[in-house]
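Student: what follows is a predicted protein model with its sequence.
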Amino acid sequence: MILTINCGSSSLKYQLYSSDLTRVVAKGMVSRIGETGAHIDHSAGRERIHQDMVIADHGSAFRHVIDNLLHPEWGALTDIGLITAVGHRAVHGGDTFVDSVLVTDAVLRQLEACTPLAPLHNPANLLGIEEARRLLPDVPHVVVFDTSFHQTMPPSAHVYGLPYRFYGEHKIRRYGFHGTSCRYVSGLAGEILGRPVEDLRLVVCHLGNGVTIDAVAGGRSVDTSMGFGTFSGVMMGTRAGDFDPGLIFHLHSVLKLDMPEIERICYKESGLLGISGVSNDMRDVVAAADAGNERCALAVDMFVHMVRKQVGAFAAVMGGIDALVFTAGIGENSPYIRARIAAGLEFLGVEIDAQANADGNRKPALISPAGARTAVLVAPTDEEMMIARDTVRLAGSAHLLRLQDSPLSLLPAE
C-alpha cells in the first residue's frame, strides 16, 4: 500500500491507498501537535474515531498514525510491512527541484537549503520526512513539491524587475505555489473534455483560503499569480494579494509599524477577513453580504474582480483560452462565485449554464452550455492522489534499481 504524508507546522495529514490507487483505505489528521488540545481524527472503512491526547512533537504524531493504521479494531493494516512506499508533500523546492524525487540524504540537505524560502512550511515538511524514514527505513520515500510544476515558466514570467543580482545570487524570483493541485486539475480537465492536455490552454483557478490562478499551456505552467511568497496575486482568506510595494515603506516609515507587524498584517489580517471584518470564510462573507453588510459585499466584489482580471491577463499570455477551470474549496463549492467571475468574460467566449453550474459542486463537471467557445469546468482537486501517483512512479524506479544491483536479479535479458 502507499502512504501519503502532509506535514504542517502543527498538523499531520495522511492517507493510505491500495496499491493500484483505486481506494483510500484509511485517512486522518493529527491536529495541534505540540499544543494544548491535540487530537487525532482517523477513519478506515466505516470506522471513525476521535482521540484527544498529548502529542508532543511530529515524531510522536507519526507513531500514533502507525498505531492507528495497525489497530485491530479501527486499523487498516495487519503488518507495517504492507506499506511499500511513502509520499511526502513539500511546499518549496526552490529552483533546485523541477520534479518529484526519491528521498536521499543529499535531497534532504538540498531541501533544508530551501528553508529560507519557506520558513513556515519547509521545516515541518522536513520533520515529517525524517520521522517517516525513521519508522519506515526500508521502503522508498518520495517528496513532491508545490513549486516544481511552475519551474516551466519562462524567465520573462518568473524574473522580477529588480537588479538582476538578486535573482542570480539570491534566487529571488517568482516561484508559484499550489503546483501539485494545478498539475492534477490540468490533467483532470483534459479527461473531462476528452482532449489531450498538451492541446489545451487552461486558466486554472485554485480558489480556497489560499488562491492561485495559473496559466497552463500544453500541460505546462507558463505563468502564475503567486510569487516569491504566498500573499501575492488575488486576495485570499487572510492574505492581502497584490498591492503597491511602496505601501510597505509607508507603513514602516510613516505609520511606524515594524516589519514583523507588517508581515503579520499582510499574511494574517488582510484579504476577506481584513476587508469584511467578519470572516476569512467566503461562505460567511457571502451570507453577510446578502444580509446587507456593505463591507462583506465589497470583499466579494474585490475577490471576483481580482480573479477576473487575472483570467484575462493569462488568456493574453497564452494567446487565448480553451477552458476556464475552477477548483479547491471556493472553486468547487460556490456556484455563486463561479457565476460572478464568469460574468464579464464573455469576450473570451466564457459562458455558464445556470443549471449545470448549480449542480456542479464537488464533482468533475462541464458547466458551460453546449457549443460555447470556451469550456468552463469544475475539477475537484486531489493533491494526495497526485502525491500517490508520483510515489508509485518513482518508487517503481527505485525497485528496479535494487533488482539491477542484486546478484540474484531475475530481470529478463534484453
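Tutor: Perfect, thanks for sending it.

Student: contacts, neighbours, all on C-alpha from now
Tutor: OK.

Student: contacting residues for the residue nearest in space to the middle of the chain?
Tutor: Nearest to the mean C-alpha position of the chain, by Cα atoms, centre = their mean, lies residue 178 at 3.4 Å. For residue 178, the contact set (Cα atoms under 8 Å, 6 or more residues apart in numbering) comprises 146, 147, 206, 212.

Student: second structure for comparison follows:
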Amino acid sequence: MPKSFVLVINSGSSSLKFAVIDSSTGEEVISGLGECFGLAEAVISWKHQGTKTQHEIKAKDNHHEYAIEQIVTLIESLGHSKQLVAVGHRIVHGGEKFTSTVRIDDKVLAEIDALSSLAPLHNPAGVKGIKAALNAFPSLPQFAVFDTAFHQSMPDKAFTYGIPQQLYKEHGIRRYGFHGTSHYYVSREAAKMLSQTVEESNIISVHLGNGASVCAVSAGRSVDTSMGFTPLAGLMMGTRCGDLDSGIIEFLIKKGWSQESVFETLNKKSGFLGVSELTSDARGILEAMEEGHKGAKLAFDVFTYRVAKYIAAYLVPLDKLDAIVFTGGIGENALPIRSEIIKNLKLLGFVEDAVANQAARFGQSGIIAKSELLGAVAMVIPTNEEYVIAKQSVELL
C-alpha cells in the first residue's frame, strides 16, 4: 500500500513549524522550524532520520514564503513529493464558524482572515502560511484544523460569561478554549488505554506546557475548558498570568499604566517568569527550587495548586471520572510537578505510584496514580497534534 504523507504547517508571526507526517502511523518523516522571521538572523532548520540541518534565510522579507520554498526543495530532494497527498494547517481561532476541519478555498481563507480580531497575533500569521503554501503546492488539497473547534461542543452554561448578552451577540465575547487538537488526541488515546469506547469515557485532559489548559471531556466531547476568549485565561503559564480579577486592569490603568504595558505584562512577563522573577521555563524553576530559590518554589506551588483546583472543579461537568491525563512538555516530563498535583488531589483519593511516575517520561505513556474512591486513574500520554492534523486532512480527502 503506497504511503500517504501530509505536510503539516503551524505558521506563527515570526516562525513556521512544519512536519511531514505519515498519516497512517503518525510517524514524523521530517520535522523542522523556521524562526526569527523579520530579523537578520532568520534561519530554517529540519531533522530527517536523526540528522539536523540548518540554513540561513537570505531573503530580506517574505520569510514565510522563502521558508516554504525551502520546504518544497527539501521534500523533493528526499523523494517524498509524490507521496505528499495534502497540506494541513494549524489555525488558532475558528470562532463559532468552524466546528471541524475544513478544506481551504477562497471563502474559507477570507473567513479565517475575518476572525483575526479574535486572534490578532495568530490568525494573520496562519493566513500568511496558507497563502504561501497555496502558491507552493497549487495542485494539493489544503485543510485548516482549528484549535478552537473541539471546544464548540461546550454547552451555553460553560462558554457564557456573566456579562451583557449584547457583548456576545455583537462581538462574539465568550469562552472559546484552545489546545483543542491536543485535548482531542489524548482523550481518544486514554479511552484506548482504558479499553473503553470514546463514547463511554470521561476524561480530564491536562495540557501543561509554556501554554497550559485543562479540559473536561465527556463521551469524547469537550464540555468545559480553562482557556477563555483568549489563551490568557485559566492556569498560570510560562509567561501568562491565567485567571485574574479584571478589576486589576482598571487599577493599573488608573495608576498610569498604558493599555499596552498592562497586557504586555499579563501576557509576556507574568506566570512562572513573573512569580519567580527568574525564568519562564519549568525546568529552570525546578532546578532553582532544588537550590533553595524562594521565588521558584512559590511559582511551583502556585502552578501546581491551580492545576489541581481546575482538575477538582472539572468533576462538576462529568457524570463520573475515568482518567486524568497529563500531556504537553511539562505534563509529559516534569515529574515533581505531576507528583505535587497528585498530592493536592488527596481528598479525591489519588495515590501516586512513584515508580510508574518515574517511568512515564520522555515519550513514554503510563498510569501513574489511582483513586479507589473514584475508580479512576491518572496517566501520562504524549500528545501528537501534528498527527491529528494529518489524519483529519486525509479523512476529508
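Tutor: Ah, there it is. Just so we're clear, the structure is a prediction, and the values are computed from it rather than from any experiment.

Student: would you pull the TM-score for this pair?
Tutor: In this superposition the chains share a TM-score of 0.95, using TM-score structural alignment, normalised by the length of the second structure; 389 aligned residues with a Cα RMSD of 1.5 Å.

Student: just to revisit the earlier point, farthest-separated two in the contacts of residue 178 of the first structure?
Tutor: 147 and 206 (14.5 Å; Cα to Cα).

Student: settle it for me: which of those two has more neighbours?
Tutor: When residue 147 of the first structure and residue 206 are compared for neighbours, residue 206 comes out ahead with 27 against 23, by other Cα atoms under 10 Å.

Student: where does the more buried one land in three-state SS?
Tutor: strand (DSSP: H, G, I helix; E, B strand; the rest coil).

Student: mind checking what helix or strand follows the strand or helix carrying residue 309 of the second structure in sequence?
Tutor: Here residue 309 of the second structure sits within helix 294-313, counting by DSSP states H and E. With elements assigned by DSSP H and E, the helix or strand that comes after helix 294-313 of the second structure is strand 323-327.

Student: now do that next one: which elements does it pack against?
Tutor: Here strand 323-327 of the second structure touches helix 180-193, strand 202-208, strand 376-380, going by 3 or more Cα pairs under 8 Å, 6 or more residues apart in numbering; DSSP states H and E.

Student: and of these, who's closest to residue 113 of the second structure?
Tutor: helix 180-193 (19.7 Å).

Student: and that closest one against the first structure, how far off on average?
Tutor: By mean Cα distance after the TM-score superposition for the first structure, the fitted helix 180-193 of the second structure averages 0.8 Å away from its aligned residues in the first structure.

Student: all helices for the stretch 51-200 of the second structure, in order.
Tutor: Counting by DSSP state H, counting those that start in this stretch, residue ranges of the helices within the stretch 51-200 of the second structure are 63-77, 106-114, 123-136, 156-159, 165-171, 180-193.

Student: just put the ones you listed in CSV and tack on distance to residue 47 of the second structure and mean neighbour count.
Tutor: Below are the helices of the stretch 51-200 of the second structure laid out as CSV (distance: least, Cα to Cα, whole Å; neighbours: other Cα atoms under 10 Å):
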stretch, distance to residue 47 of the second structure, mean neighbour count
helix 63-77, 11, 19
helix 106-114, 30, 15
helix 123-136, 20, 21
helix 156-159, 40, 14
helix 165-171, 43, 11
helix 180-193, 22, 22
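
Student: how close does residue 76 of the second structure get to residue 281 of the second structure?
Tutor: Going from residue 76 of the second structure to residue 281 of the second structure by Cα to Cα, to the nearest Å gives 37 Å.
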